[in-house]
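Visitor: only geometry, no sequence info:
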């Protein structure tokens, strides 16, 4: 697609091409800068419109006996002298170049007798010139239309568009840039593009451009990538950015297309929340908990530390659910999740893996006896009454404890050993913990 500056230059060249031959004729034939147009039909009107906008050529008048001719109307709108007779016009205008746009060669002879043969363009020559003018005007109209469409697209797209020079100075922005970053468009023109970047990108940007211009090596041009933007109010937000290099009049520029992806990132986070967290207690679900266990066991292997898994099954939950209703049961589960988090460190993990089953992962342990202390703390916390809408209930907790690297050697062993120990706690009377024993 042709950019706006190129379109403007093409249109300027079109207009100049239309008059350059005439200007050279005026200078070569020494008839000054005054032009007299004979005939106010379509051809004469076209010449008048082109020459009237040319500063070096002065339309001294137009000649036609038909006062309704289109060229006469154009002349009236531009305050150009109007004549109905060529002789009178020549008397008034004096030294000039005459364009005879009629089919009457006698008028060309009359004009040649007054200004010389070299000062008259008529007949086939004038017709050819009029055809050139007509084509150039059509081209100009098409270019203006393309420019208008391009401007409309750039003005209305949701993506931000910004152009900068090789020093990082902002040259142009579209309205979307202002909306995305919170600036007025004119506040950004002339500013360094790093104004829209948080640290550390802000401090590195100018050196990156300098290195690229010096070496021609860069890995960010021509591809979309995610970066951070800085709004006027100081908010840092996620952006998708595509940068390309372009040349105009032999000079290097860079154009960037930016898209605010804050909503997309929020949607992704929501999807992750739905996929990885229990929607009632907002604790990690089974999938995320297993990922955390894998990571914790790998870290324990590197640091020569231990990990303990507490498998927790609530005692008496079914009775609460059946007698006081599901609302009370749900409230109880939420409260259990809160109390579990109060009993462990920020580096530990509590999860709900289904129904009334919870797990706790104690990481980076150097004293395995800590697991039993935490288990007792959890049992005491969960034994406290829970009140909801005037009803009160309480539950107990049977907890199985397994540790890594002994007796469990991997995640599957850890879960199996903790689950087995939990059933041992239930069989021993519930509301207590049991520790998996190393196998001999």
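Guide: Sure thing, it's come through. Source: prediction; values computed, not measured. Numbers count the residues shown, from 1 in each chain.
Visitor: use CA for all of it now, contacts and neighbours both
Guide: Fine.
Visitor: could you report the distance from residue 42 to residue 342?
Guide: As for residue 42, its distance to residue 342 is 90 Å (criterion: Cα to Cα, to the nearest Å).
Visitor: ok, which stretches of the stretch 101-250 of the chain are strands?
Guide: Remark: strands assigned in the stretch 101-250 of the chain by DSSP state E, counting those that start in this stretch are 120-121, 160-164, 170-173, 224-230, 236-248.
Visitor: ranking those by burial, who's on top?
Guide: Ranked by mean neighbour count, these are led by strand 120-121 with a mean of 24 (mean count of other Cα atoms under 10 Å).
Visitor: give me the contacts around that strand.
Guide: For strand 120-121, contacts defined as Cα atoms under 8 Å, 6 or more residues apart in numbering pick out 97-100, 108, 111-112.
Visitor: just among the residues you listed, which is most surrounded?
Guide: Within the contacts of strand 120-121, most neighbours by other Cα atoms under 10 Å means residue 97, with 29 neighbours.
Visitor: would you confirm that it contacts residue 24?
Guide: No - using Cα atoms under 8 Å, residue 97 is not in contact with residue 24; the gap is 11.5 Å.
Visitor: the residue nearest in space to the middle of the chain: what secondary structure?
Guide: Nearest to the geometric centre of the chain sits residue 259, at 1.2 Å (Cα atoms, centre = their mean). Of the three states, residue 259 takes strand according to DSSP: H, G, I helix; E, B strand; the rest coil.
Visitor: same question for residue 253.
Guide: Three-state call for residue 253 (three-state DSSP): strand.
Visitor: now it: how far from residue 244?
Guide: Counting by Cα to Cα, the gap from residue 253 to residue 244 is 9 Å.
Visitor: what ranges do the helices span in the stretch 301-440 of the chain?
Guide: 317-324, 326-343, 370-383, 411-427 (DSSP state H, counting those that start in this stretch).
Visitor: in JSON lines, list those helices along with distance to residue 142 and mean neighbour count.
Guide: Putting those into JSON lines (distance: least, Cα to Cα, whole Å; neighbours: other Cα atoms under 10 Å) gives the following:
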{"stretch": "helix 317-324", "distance to residue 142": "76", "mean neighbour count": "15"}
{"stretch": "helix 326-343", "distance to residue 142": "68", "mean neighbour count": "18"}
{"stretch": "helix 370-383", "distance to residue 142": "78", "mean neighbour count": "18"}
{"stretch": "helix 411-427", "distance to residue 142": "70", "mean neighbour count": "20"}
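Visitor: one more to weigh against that first structure:
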């Protein structure tokens, strides 16, 4: 009786047999640039992200269990092996750049991903060569990036693939959606990467939902005569601007300062390179002059949250996030952008140990997320995470 085995099944059969017969978990590979040899057991598996609900994965396990039961062992063992294979293997291409198969290379699996890579993998038969395409001043592997996926798709699609198959949220320069060159601090905690950025922009949600008088806030200065209330002042207005609250005309000098500040801010946040702390400095520059519902102010708040996270400053990120949430509540309460921001803040407060504040946000978000199945599921998952954390803390 003949039957067909997929490439993936054949690869798994070879790998499972190698691990069992040749003690493959301890097999070493040294690229010449690593301080210590790399072993199969050192590879990430993300087995906790894999589930029996994946029918294809569960079918593969059953096939392998029938073919080589002793090598396949248990479901848990299978996931550890499969996860390492899927996440760390390379697609091998021939001279015509056509797919020739898959290969698992222990040392190159250390290389991180970027959607703006500075290196690429090439193959000479079964041998892998990592070729750096730009001049770099460091031989550190942390400064060399390859792409795990094709780069022709949109940011949303790329992030979706990376999350689904590699289980991380990409924060490379291209995925930030900005022409910037921020660098995270050397001791940046990688678990914070999932907190950086979100699918839907708060500013775009505001622009989509602002109506009537509320839209005036998007271009407004603070009245210097009353309590800092918003005064609509568009880009081309230089005089004759009157506060509708105190009925006083804003001095021409104040309007000029307002325009100068906005021009400086816009030049910085649209520049090819945005300096670290640039968004925070812009917010300080606008404080007291520009109304906090102004477009440029909102954009800087979004950037400042991510910038603070890249510096491991969770408290500052939470403060900017709360300011951004105030904007959401005014213009786009219950929008997907608002709920995504709440989820990020909840995880931030969990890291900061302020579970009470985070839970209040989640309870509010639960009311608004009911119409979006995916967001509702994410809110419920985060609430369950909070309950589990609470339970652990009570036990301790």
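Guide: Received the coordinates, thanks. Keep in mind that what you see is a predicted model, and the values were worked out from it rather than measured.
Visitor: next, the TM-score between them, please.
Guide: Overlay of the two chains. TM-score (TM-score structural alignment, normalised by the length of structure 2): 0.22; 148 aligned residues with a Cα RMSD of 7.1 Å.
Visitor: now the strands for structure 2?
Guide: Per DSSP state E, structure 2 carries strands over the ranges 28-29, 38-39, 89-93, 99-104, 112-113, 119-124, 127-132, 145-146, 220-222, 230-232.
Visitor: buried stuff in the third one?
Guide: Applying a neighbour-count criterion of 16 or more other Cα atoms under 10 Å, one finds 89-90, 92-93 buried in strand 89-93 of structure 2.
Visitor: count the neighbours of residue 259 of structure 2 for me.
Guide: For residue 259 of structure 2, the neighbour count with other Cα under 10 Å is 20.
Visitor: just residue 155 of structure 1 next, same as before
Guide: Neighbours of residue 155 of structure 1 under the rule other Cα under 10 Å: 16.
Visitor: how much space between it and residue 256 of structure 1?
Guide: Residue 155 of structure 1 sits 15 Å away from residue 256 of structure 1, going by Cα to Cα.
Visitor: and what of residue 47 of structure 1?
Guide: Taking Cα to Cα, one finds residue 47 of structure 1 at 42 Å from residue 256 of structure 1.
Visitor: tell me which of those two has more neighbours.
Guide: Legend: neighbour count by other Cα under 10 Å for residue 47 of structure 1 and residue 256, higher for residue 47 (22 against 18).
Visitor: other SSEs contacting the helix or strand hosting that one?
Guide: If you go by DSSP states H and E, residue 47 of structure 1 is part of helix 42-52. With contacts defined as 3 or more Cα pairs under 8 Å, 6 or more residues apart in numbering; DSSP states H and E, helix 42-52 of structure 1 has these neighbours: helix 4-29, strand 34-38, strand 58-63, helix 70-77, helix 123-156.
Visitor: may I see these organised as a markdown table, with distance to residue 225 of structure 1 added?
Guide: Formatted as a markdown table, those follow (distance: least, Cα to Cα, whole Å):
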| stretch | distance to residue 225 of structure 1 |
| --- | --- |
| helix 4-29 | 26 |
| strand 34-38 | 59 |
| strand 58-63 | 56 |
| helix 70-77 | 55 |
| helix 123-156 | 21 |
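Visitor: quick one: closest of those to residue 315 of structure 1.
Guide: Nearest of those to residue 315 of structure 1, taken as Cα to Cα: helix 123-156 at 62.2 Å.
Visitor: okay, the angle between the closest one and helix 42-52?
Guide: Between helix 123-156 of structure 1 and helix 42-52, the angle comes out at 60 degrees (axes from the mean of the first three to the mean of the last three Cα atoms, to 10 degrees).
Visitor: what is helix 123-156 of structure 1 packed up against?
Guide: On a contact count with 3+ Cα pairs under 8 Å, 6+ apart, helix 123-156 of structure 1 meets helix 4-29, helix 42-52, strand 97-100, helix 175-181.
Visitor: and the ones you listed as CSV, adding distance to residue 89 of structure 1?
Guide: Listed next are these as CSV, based on distance: least, Cα to Cα, whole Å:
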stretch, distance to residue 89 of structure 1
helix 4-29, 19
helix 42-52, 15
strand 97-100, 11
helix 175-181, 53
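Visitor: sorry, back to before: quick check, nearest of the buried residues of strand 89-93 of structure 2 to residue 120 of structure 2?
Guide: Out of the buried residues of strand 89-93 of structure 2, the member with the shortest distance to residue 120 of structure 2 (by Cα to Cα) is residue 90, at 11.1 Å.
Visitor: so that closest one makes contact with residue 120?
Guide: No - look at residue 90 of structure 2 against residue 120 with Cα under 8 Å: they stay out of range, at 11.1 Å.
Visitor: one step back: possible to save the buried residues of strand 89-93 of structure 2 as CSV with distance to residue 264 of structure 2?
Guide: Below are the buried residues of strand 89-93 of structure 2 laid out as CSV (distance: Cα to Cα, whole Å):
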residue, distance to residue 264 of structure 2
89, 47
90, 46
92, 49
93, 49
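Visitor: next, the contact list for residue 381 of structure 1, please.
Guide: Counting by Cα under 8 Å, 6+ apart, residue 381 of structure 1 touches 339-340, 343.
Visitor: 10 Å - rerun?
Guide: Shown in contact with residue 381 of structure 1 (Cα atoms under 10 Å, 6 or more residues apart in numbering): 336, 339-340, 342-343, 375, 396-397.
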